[in-house]
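# requesting a structural model of the entry that follows:
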Amino acid sequence: MKTSDLQLLARAEVRDLASYNAGLSSEAVRKRFGLTRIAKLGSNENPLGPAPAVAAAMAQACSEIALYPDASCQTLRAALSAKLGVPAEHLVFGNGSEDLLSIISRVFLDHDDQVVTVVPSFGLHFIYPLAAGAQVIGVPMTAAGEFDVPAMIAALTPRTRLLMFSSPSNPVGTTLGAEGLQQLLDALPAHCLMVFDEAYYEYAQFEAGYPDCLSLIQASGRPFILLRTFSKAYSLAGLRIGYGIVSDPLLADLIDRLRTPFNVNRVAQAAAVAALADEAHLHATLEHVAGERQRMAAALQAMDIHCVPSMANFLFFSTPFNAEAINQALLRQGVILKPWREAGYTDYLRVSVGSASDNDLFLEALANALATQQTRSA
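Below you'll find the model as predicted:
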C-alpha cells in the first residue's frame, strides 16, 4: 500500500486533526544548537520539583512493579476524599487529566454534537471532541484576555453536549470570577455537561479573589466534571496522574466503562499520595511562582511587552513580531517557550515561571531577540 493510501485507513475525523503541540525537550534543543545551558519554560513544569517524600514513596512502589496497580486507586482516593471533602465515589482518575479529557469526549460525544469552549485554547479541548466527531465552537476571549461570558452563553444550542474550558485559562492565565461562573451555570441547558478544567487550581487558590469554583458548581445542581492534576503544582508531570470530581457517581461509572483498567500506574499512585501530604512543599512552590511571576511581568512591562494578568504558573504575552520568529531566536539562546499558533494569536507566546536563573535567562534572551527583530525590520 502506498504511503498516501495509509491515511485512508483512519477515520475521517482523525485524518483532519492537527497534532497536539507538546513542545520541545531540553535534549532536542541542546543537540540542535550545541548548547549546554537550557531554560525549559514551555510546559508549565514546577522548577522546585516534587516533595522530598515522593522519591521514597516511588522507591517503595517500585519493589512491587511486577504486580498490577490498584485499578480503583483506593489509597489515593481516600486521601483526596478527605482533603477535598468529596465522597470517594465522586472521584475518577486518569493517566494525567488529558487522559480524562479523551475519555470524556468518547463517553459523552457523538457525531453532530457540539462542544463550546474558548479561544485561545488548550489544544486538547478541540482535538479530542473533534476526534469523536463533534463540532467545536470556540468563543474568543475579550481583547483584555477575559472570558466573554455573554458570548459563551449565546453559543449554547440544543446540540451542545459539553461546555468545556479551563480556569485559570491555559494559555492566557486569567480566571473566571464567581459572577461569571454563576451566569454560565444558570444558562447551562439540561442536556449539557460542564467540564471545568482546573489544572492550575493550586496556583489560583493561593491568590486573593479566586472563587471556590467547586463549591459554586456543586451548589448549582448541574451535571459537571471538574478536572485537576498532579502534573503542575505537585510536580509529577513525568508520572502522568490526574483526577476528576463528578456531580454524580453515575458519571464516574460511565467514565470507568471506557478507561483502561489500570490507567494509573502503581508508582504514580504512591507518588501522588506522598505529594498530597506535604503542604509545606506545595506552599513553597506557590510562593515561588507568585513572586517570580510578578517579577517577570514587571520586566516584560518595562520592555513595553503586553502581558495578560495571570493566576497560573505562566504568562501569555505578545510582541510586535511573529511568535515563531521570536521563538526561533530564543531557542538559539537556549530558551524553550511555546509560541501560539491559533489564528489571531500568532504574535503571542506562553512562558512558564521557572527558577529565578531560568527566568533571568529568558528575559535576557527575549531582549536580545526583540533587538534583533527590530534591527531587521528597520
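
# rest of the way, CA atoms for contacts and neighbours
Will do.

# then Ile225 would be within a strand, right?
Yes. If the criterion is DSSP: H, G, I helix; E, B strand; the rest coil, then Ile225 is within a strand.

# all strands of the protein, in order?
Ranges of strands in the chain, per DSSP state E, are 39-40, 91-94, 114-119, 135-140, 160-166, 193-197, 224-229, 242-246, 306-307, 314-318, 335-336, 338-339, 348-352.

# tell me the centre residue of the protein?
Residue closest to the average C-alpha location in the chain (C-alpha atoms, centre = their mean): Ala199, at 5.2 Å.

# give the contact list for it.
Contact analysis of Ala199 by C-alpha atoms under 8 Å, 6 or more residues apart in numbering lists Ser97, Ser166, Ser167, Pro168, Leu227, Arg228, Thr229, Lys232.

# to compare with the earlier structure, here is another sequence to fold:
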Amino acid sequence: MTPPKFSARAELDRLTRYNSGLTLDDVAARAKGHPIAKLGSNENPHPVSAAITTAMAEAIARPNIYPDPSARVLADEIARQTGAAAERVILGDGSEDLLNVLARAVLNPGDEVVTLFPSFPLHEDYATMMGATVTRIGLTPDRRIDMDALLAAAARPVRLTLIANPMNPAGLWLGPDELAALLAAQHPDSLLCLDEAYVEYAAGPDYASGAERLAGHDKPLLILRTFSKAYGLAGLRIGYGMSNSDDVIAAMNLVRTPFNTNAVAQAAALAAMTHTEDMARAVAATLAERARMEQALAALGLRVLPSKGNFLFVDCGQPSAGVADRLIDCGVIVKPWKQDGFETFLRVSVGLDWENDQFLEAMARIV
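Here you go, the predicted structure:
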C-alpha cells in the first residue's frame, strides 16, 4: 500500500534534520575491537557524584506522581547561586528545548533573528521554523568574532539577537568589554539571548557571564544554561533560563509544555548544584586536557581556534567529513562541520585522557 501524502508547513522545507551525532552502537562494527572514544557530542565523560545518583533513585521511586511543573525548589537554588530572581527562572527539557520555547513565544513570520556563524544549528532552525529570517554574523578573516558587525546588527530593532557565549562550535567568546559593548548597543525593542551552555568551562578574567549583568540591565535579556555539559546530566535532559523581563518568562511559560522537566531530572539537577566537588574536578581535568590537545594538534600543523568550551574546532586542511569517517575506523567519534565555509573543520570534544590520546594518535596517522 502506498503511504498517504500529507503536506507539512512550508517553512519546514528549508530545514534539515538535526545531526545528533553517532552513538557507540553506530560505530562498534567499524571500530574493529578498538575501545570507542566518543568525542562528538561535547558530553562530560567523568562520572557524576554519589549524591546525584542517590537523588535520582529517590525520585524514581515515585513514578506515579507528576513533577513540580515549575521546579520551584530547583529554581530557588538557581536563583540563590546566580543572583537571578526565582520568579524569572524557567526550566526546560535541556536548554535546546528552551530555544524552541523561545522561538514559539516571541517570533513572528518575517521577524529578524541575528546570530553568530558558524552556529549551533538550532539557533537558526527554530527561527526558520517560525518563518523568521536569520542574519548571520560571521568570523573575521583571522577567525575572530566580528564585533563591529555584531554591534551594528544588535543596534537595529531586530526581534531577537541570539548568540552562544562561548560559541558552539568555534569555541570563541566575548570578553568583559565586548559583552558590555553588546549590552550597550542592544536596541531597546529587541530581545538579547545569551546561550551559556559552556559557561562552567569559561571561567577566567577574559570571560564574563551575562548573569553578572542581569539585574542591572535595562533592556530585555535572557540567559540559557544547561546541566548537560559540565554537570554531566546530558541523558536526563534539563536546562534553565534566567531573564530580567517578566514578559519574556510569562510568554515562554505560556507555550512550554506544563511538565517539561521530569522529577528524576529535577532531583539530579538540584543535587548537582549542591554537590559540585566532582563537577569542579571534572572541569579542571577537561581544561588541562583541552590545552594538551590544542598543543598536540598545533604540532601536527593544524589550526585550532581558541576555545572556552569543552571542545576544540580544528581546521583539518581537507574535507573534515572524510577525516571523521576515517577516524571511525580508529574507534574515534568526532563531528565534522558542514556549514558553508567551514567544511574543513571538525569539532572534537575533550574526553578522558585515553580517549584524547586515541584521537591524537589517529589524527597523526590521518593528516
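
# closest to Pro249 of structure 1 out of the contacts of Ala199 of structure 1?
Among the contacts of Ala199 of structure 1, Leu227 lies closest to Pro249 of structure 1 (C-alpha to C-alpha), at 15.1 Å.

# could you find the counterpart of the closest one in structure 2?
For Leu227 of structure 1, the aligned position in structure 2 is Leu224, judged by TM-score structural alignment.

# pull the number of nearby residues for the closest residue to that match other than its chain neighbours.
Closest residue to Leu224 of structure 2 apart from its sequence neighbours, by C-alpha to C-alpha, 6 or more residues apart in numbering: Gly241 at 4.4 Å. Neighbourhood size, Gly241 of structure 2 [other C-alpha atoms under 10 Å]: 27.

# so what corresponds to Gly241 of structure 2 in structure 1?
So, by TM-score structural alignment, Gly241 of structure 2 is matched to Gly244.

# check the mean deviation of the longest helix along structure 2 from structure 1.
Longest helix of structure 2, by residue count under DSSP state H: helix 277-299. In the superposition with structure 1, the average deviation recorded for helix 277-299 of structure 2 is 0.8 Å (mean C-alpha distance after the TM-score superposition for structure 1).

# would you map the helices across structure 2?
24-28, 50-60, 72-82, 95-106, 121-129, 147-154, 176-185, 246-255, 263-274, 277-299, 320-328, 353-366.

# out of those helices, which gets nearest to Ala8 of structure 2?
helix 121-129 (11.3 Å).

# which part of structure 1 lines up with that closest one?
Residue span in structure 1 matched to helix 121-129 of structure 2, by TM-score structural alignment: 123-131.

# and the matching stretch, how far out from the chain's middle?
Distance, stretch centre to chain centre, for stretch 123-131 of structure 1: 13 Å (C-alpha atoms, centre = their mean, to the nearest Å).

# okay, buried residues for it please.
Going by neighbour count (16 or more other C-alpha atoms under 10 Å), the buried part of stretch 123-131 of structure 1 is Gly123, His125, Phe126, Ile127, Tyr128, Pro129, Leu130, Ala131.

# contact partners for the residue nearest to Arg266 of structure 1 when sequence neighbours are not counted?
In space, Arg266 of structure 1 comes closest to Pro69 once its chain neighbours are excluded; the distance is 4.6 Å by C-alpha to C-alpha, 6+ apart. Neighbouring residues of Pro69 of structure 1 by C-alpha under 8 Å, 6+ apart: Phe262, Val264, Asn265, Arg266.
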